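> what follows is a predicted protein model with its sequence.
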Amino acid sequence: MKRALHDLASLVARIGVGGIFFANGWQKLEDGITQTGARFAEQGATAPNAWATVTMLTELIGGALLIAGLAVSVVGLVLFAEALAVFVAAPPINPISLNELILLGAASILLAVVGAGRVSVDQMVVIRRREAEAADEFAADNEADQVIASFREPDELEDTAPHPVPGPRQEEPASDVLVAGRKKPAPRSRKSADVDE
């Protein structure tokens, strides 16, 4: 539930902030570079036509990307930098007031940090890429298993039957010893010697 609320908030913020940036860029486009540049010149900006072009393109492209949720981390930073540059270089021109410019800059940096949420092109691209990487990895593992299995022949398979473990070798006592080609008789006990005598 918390994740869904986060995604919804990110979507609303992206549409709101991106929509305002896009609308301002569109206004500059409709007014034309010359008229927008003249307004920047009135505000004291140096190179007003360059400012007009850069801000118009940044707001149009950045606003559209923010709404779509594509490269939000980078776009949020770029829009923040653009808002900061306009704030430093010249007071905001209509229809944006100084307060709106500060809010747009703050919201842009917040979106850059928080991200686009799951309802975005970024998330769709990331999910598809991760699924493709997982499928490739799974296929590679299966192929490796098949190659290993092909090297094993049926008679080379491990013998898992239990075998007795050989212990230390014990020599059996010799009952007969050969001496000069004949068997040496077993030694006589003392009792049997007394009986013979």
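In hand now; what should we look at?

> switch to C-alpha atoms for all contacts and neighbour counts from now on
Fine.

> all strands of the protein, in order?
177-179, 182-184 (DSSP state E).

> here comes the other one, which I'd like you to weigh against the first:
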Amino acid sequence: MNNPLIRDIGLLIARVGLGLVFLVHGLQKLVTWGQAGTTAGFEGMGVPAPSVSAFVATWIEVLGGAALILGLLVPIFGVLLFLQMLAAFFLVHVGNGVYVTDGGYELVTALGLGALLLAVVGAGSFSIDRFLAPKVSFVRAA
């Protein structure tokens, strides 16, 4: 679809949806489980440096989720969220098959690729990034 308004509405919906999922997962780590509980969970899953990994994962999800919702620094947070999901894929989920009910990788794959897609295409017009990004014009050489 080549309609800019439809594209921007689609990007807004995707950003808010993905951002909410990341945000609530990060808040779950922060508020429900706390640093100690999240660290213990990461340790039980065999994640390296579980205390540091738990802290970093929590804040990438909280800040990244909020950033996607607002459309703020989406290329940066999209890449960070993608890399976090890539780590989760290889460190925790890949050996469990596809289905999330079996501890599989379907959710981290969808979230990671969605975040990567937003990082590549940008936040769209209904975002803070629209006002932060410099206007660049490319002139075609004759």
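In hand now; what should we look at? What you are looking at is a predicted structure, and each value in this text was computed from that prediction instead of being measured.

> re earlier: okay if I get the strands of the first structure as CSV plus distance to residue 74 of the first structure?
Listed next are those as CSV, based on distance: least, Cα to Cα, whole Å:
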stretch, distance to residue 74 of the first structure
strand 177-179, 98
strand 182-184, 102
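
> make JSON lines out of these and add mean neighbour count and distance to residue 118 of the first structure.
Output for the strands of the first structure, formatted as JSON lines (neighbours: other Cα atoms under 10 Å; distance: least, Cα to Cα, whole Å):
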{"stretch": "strand 177-179", "mean neighbour count": "10", "distance to residue 118 of the first structure": "94"}
{"stretch": "strand 182-184", "mean neighbour count": "11", "distance to residue 118 of the first structure": "98"}
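
> which residue in the second structure aligns with residue 99 of the first structure?
Per TM-score structural alignment, the equivalent position to residue 99 of the first structure in the second structure is residue 106.

> for residue 94 of the second structure, see how far away that match is.
Distance, residue 106 of the second structure to residue 94 of the second structure, by Cα to Cα, to the nearest Å: 9 Å.

> try residue 112 of the second structure
Taking Cα to Cα, one finds residue 112 of the second structure at 14 Å from residue 94 of the second structure.

> the two: which is more packed in?
Neighbours were counted for residue 112 of the second structure and for residue 94 using other Cα atoms under 10 Å; residue 112 has more, 25 against 16.

> got the contact list for the more buried one?
Going by Cα atoms under 8 Å, 6 or more residues apart in numbering, residue 112 of the second structure touches 81-86.

> one more: residue 65 of the second structure?
So residue 65 of the second structure contacts 18-23 (Cα under 8 Å, 6+ apart).

> just the closest of those to residue 69 of the second structure, please.
residue 19 (5.1 Å; Cα to Cα).

> so how far is residue 2 of the second structure from the closest residue to that closest one other than its chain neighbours?
Using Cα to Cα, 6 or more residues apart in numbering and skipping residues adjacent in sequence, the residue nearest residue 19 of the second structure is residue 65, 3.9 Å away. Residue 65 of the second structure sits 27 Å away from residue 2 of the second structure, going by Cα to Cα.

> same check on residue 35 of the second structure?
In terms of Cα to Cα, residue 35 of the second structure sits 45 Å off from residue 2 of the second structure.
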